[in-house]
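> With the sequence up front, the predicted model follows.
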Amino acid sequence: MTAQPVEPAPRHPRKTLRGIREALPADQVAAFETERDGLDLEDLTRVAAFRDKWWARAVTARDAQLDSDSDAAMAGDLDLAEPWSLASGQ
């Protein structure tokens, strides 16, 4: 008997239209579809910007801790580790 490798669940949604759409909260899907349907596929810069914008929203929606950490960081309330000196002998 051989063991099959266990693949962990992907942390981030796939960078496909379907992957992004499935990871978005329900209240953002209509805006995603409207923007997607109006996208000029000949403008590759805008296509990449569209993908990056909505993929980032999908990642944030999938990871609630990331969203709360981002809000805390913007408010100046995120607890960070104290930096340490890289100089030897101090």
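Structure's in. What do you need?
> For the rest of this, base every contact and every neighbour count on C-alpha atoms.
OK.
> Give me the buried stretch members for the lengthiest helix in the chain, please.
Longest helix of the chain, by residue count under DSSP state H: helix 44-62. Buried residues in helix 44-62, defined by neighbour count with 16 or more other CA atoms under 10 Å: 51, 54, 55, 56, 57, 58, 59, 60, 62.
> Put this next to the first one:
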Amino acid sequence: MTAQPVESAPRYPRKTLRAIREALPADQVVAFEAARDGLDLDDLTKVAAFRDKWWARAVTAQDHQLDSDSDAGMAGDLALAEPWALASGQ
């Protein structure tokens, strides 16, 4: 007998424009398309920043735990682990 996970892990979209667009909530698609259409493809730094920003939004929309953690972090309510000393003797 093998154990089955209670909840399957979220499947993150591929880092393609089509996959990102399909994974976005409907209320963000128009903003995504406007930003995409105005993107200067000669500036690779801006292309990478655009991809990363919108991929993160798509991932957050699909992973509800990540979404709630993000909201809690922005509100200052996220419980974080206590830091520990990295050097010995401190």
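Okay, I see it. The structure displayed is predicted, hence computed values, not measured ones.
> one step back: now the longest helix of structure 1 on structure 2. Mean distance?
Following the fit onto structure 2, the mean deviation recorded for helix 44-62 of structure 1 is 0.5 Å by mean CA distance after the TM-score superposition for structure 1.
> Pull the contacting residues for the residue most central in space within structure 1.
The structure's structure 1 has its C-alpha centroid closest to residue 59; by CA atoms, centre = their mean the separation is 2.6 Å. With contact set as CA atoms under 8 Å, 6 or more residues apart in numbering, residue 59 of structure 1 has these partners: 12, 13, 23.
> any chance of those in TSV, with distance to residue 68 of structure 1, neighbour count and secondary structure too?
TSV is the format used below for the contacts of residue 59 of structure 1 (distance: CA to CA, whole Å; neighbours: other CA atoms under 10 Å; DSSP: H, G, I helix; E, B strand; the rest coil):
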residue	distance to residue 68 of structure 1	neighbour count	secondary structure
12	17	16	coil
13	19	19	coil
23	17	20	helix
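> Can you list the residue ranges for helices in structure 1?
Under the criterion DSSP H, structure 1 contains helices at 17-23, 26-37, 44-62, 64-75.
> ok, now how distant is the closest residue in space to residue 12 of structure 2 that isn't next to it in sequence from residue 45 of structure 2?
Of all residues not flanking residue 12 of structure 2 in the chain, residue 59 sits nearest, at 5.8 Å (CA to CA, 6 or more residues apart in numbering). According to CA to CA, to the nearest Å, residue 59 of structure 2 stands 21 Å off from residue 45 of structure 2.
> Make CSV from the helices of structure 1 and add distance to residue 85 of structure 1 to it.
Below are the helices of structure 1 laid out as CSV (distance: least, CA to CA, whole Å):
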stretch, distance to residue 85 of structure 1
helix 17-23, 41
helix 26-37, 44
helix 44-62, 33
helix 64-75, 23
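> No more questions from me, cheers.
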